[in-house]
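**Student:** prediction below, plus the sequence it came from.
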Amino acid sequence: MVEDTSPGRHDTIMAACDDHRYGQLGCKELHDNCADNLKAAMRQIGLAIPAVPNPLNLWMNFPVGPDGTTSWAEPLSKPGDYVVLRAEMDCIVAMSACPWDILPYPKACMPTDAHDQLLD
């Protein structure tokens, strides 16, 4: 990460959502999720992955308490904040605007559109 205009609170703790997690939350039908979206995108370019890696959840705020518990808090970022990432080697990058909409979180925590731009 070479530039970040937000307060810098991002998450690497929460795993990508998947159909199993949605099922545990009571979702009875297939629901879009980051794990399946990544697998589908990889198949579109002729690749398969043995496991879904943990994501870098930009702007997500999951504070860890002194006792190790995590909680879901409102993002500290604001509209228009951005990050610039630099690849130091050839890689495949997937980006998803979180499709999470199962539980009633505060409006500030609900998914919004995300945009990416490849810089040379």
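**Tutor:** Sure thing, it's come through.
**Student:** from here on, contacts and neighbour counts on C-alpha atoms
**Tutor:** Will do.
**Student:** buried residues in the helix ranked longest in the chain, which are they?
**Tutor:** For the chain, the helix with the greatest residue count under DSSP state H is helix 34-44. The neighbour-count check on helix 34-44 (16 or more other C-alpha atoms under 10 Å) flags 34, 35, 36, 37, 38, 39 as buried.
**Student:** do stretch 85-96 as well
**Tutor:** residue 96.
**Student:** adding another structure so you can compare the two:
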Amino acid sequence: MSSEPEVFTLPARRGRAIRLGTGEAIKIINTHGSQVVDTWVFSAEDLTEFLSNEHMRPTLGKLWPGKGDVLITNRRRPIMVMEEDTSPGRHDTLMAACDNYRYGLLGCTEYHDNCTDNLHAAMRQIGLEAPECPSPLNLWMNIPVGADGVTGWGEPLSKPGDHVILRARMDCVVAMSACPQDILPINGAACQPTEAHYMILDRRS
């Protein structure tokens, strides 16, 4: 008799990483509707192969993936598929993960939590070392792009409880960061990062 999968917390301003086998899936939930989740996927066999936005965009022919789209690695191989998306589907692939340098440019004079450090901390928690910080798939991050190419900082279009399901096409490691951005409104007008949640689906016994 199957039981409901466990719900895990992705704490506000922090990161988590999990291993997935081929065919398994992760459901990432925007619990409060306004939280951006920076998401990375690495090949479990070789961490130098990873989800790559710059390789995915020409393959998909668009700026962000949607339901049914395959996520592509820097070796142009499928690593996951976006099986489900209940949100309006705005997920940024243009912006690099925030880092302490970025917050310095925004006026911070002391250390600020950031997605780059969250990635490395999350990987270390499961005994791995990320070889670099690739550009993440920024789930629910709304970056409007004008016809003249000018970008903006929009608030998320998602609502509380929206989720995506990403299913592994190879053995992989998924890392997530509940983005700690609290200066620009990418986590909503309140600029208040919140926790998100996730579940592992079809986990092998």
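**Tutor:** Okay, I see it. Please read all numbers here as calculations on a predicted model, not as lab measurements.
**Student:** wait, which of the buried residues of helix 34-44 of the first structure is closest to residue 52 of the first structure?
**Tutor:** Nearest to residue 52 of the first structure among the buried residues of helix 34-44 of the first structure is residue 35, at 6.2 Å by C-alpha to C-alpha.
**Student:** now which residue in the second structure aligns to that closest one?
**Tutor:** Using TM-score structural alignment as the criterion, residue 35 of the first structure maps onto residue 116 of the second structure.
**Student:** the first structure: helices as residue ranges?
**Tutor:** 19-24, 34-44.
**Student:** can you put those in JSON lines and add distance to residue 59 of the first structure?
**Tutor:** Formatted as JSON lines, these follow (distance: least, C-alpha to C-alpha, whole Å):
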{"stretch": "helix 19-24", "distance to residue 59 of the first structure": "21"}
{"stretch": "helix 34-44", "distance to residue 59 of the first structure": "16"}
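**Student:** nearest to residue 10 of the first structure, of those helices?
**Tutor:** Closest of the helices of the first structure to residue 10 of the first structure is helix 34-44, at 17.0 Å (criterion: C-alpha to C-alpha).
**Student:** show residues contacting that closest one.
**Tutor:** 16, 17, 18, 19, 48, 49, 52, 94, 96, 98, 99 (C-alpha atoms under 8 Å, 6 or more residues apart in numbering).
**Student:** hmm, which of those are the buried ones?
**Tutor:** 16, 17, 18, 19, 96, 98, 99.
**Student:** out of those, which comes closest to residue 79 of the first structure?
**Tutor:** residue 98 (15.7 Å).
**Student:** quick one: map that closest one onto the second structure.
**Tutor:** Alignment note (TM-score structural alignment): residue 98 of the first structure maps to residue 179 of the second structure.
**Student:** hey, where'd the strands end up in the second structure?
**Tutor:** Using DSSP state E, the strands of the second structure run over 7-10, 15-20, 25-30, 37-43, 70-72, 78-85, 137-139, 162-168, 172-178, 196-201.
**Student:** so what corresponds to residue 162 of the second structure in the first structure?
**Tutor:** Going residue by residue (TM-score structural alignment), residue 162 of the second structure aligns to residue 81.
**Student:** to residue 146 of the second structure, which of the strands of the second structure lies closest?
**Tutor:** So among those, strand 137-139 is nearest, using C-alpha to C-alpha, at 18.9 Å.
**Student:** what range in the first structure does that closest one sit on?
**Tutor:** Taken onto the first structure by TM-score structural alignment, strand 137-139 of the second structure occupies residues 56-58 there.
**Student:** same check on stretch 53-65 of the second structure?
**Tutor:** Using TM-score structural alignment, stretch 53-65 of the second structure lines up with nothing in the first structure.
**Student:** as CSV, the buried residues of helix 34-44 of the first structure with distance to residue 1 of the first structure would be great.
**Tutor:** Output for these, formatted as CSV (distance: C-alpha to C-alpha, whole Å):
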residue, distance to residue 1 of the first structure
34, 22
35, 23
36, 26
37, 24
38, 21
39, 25
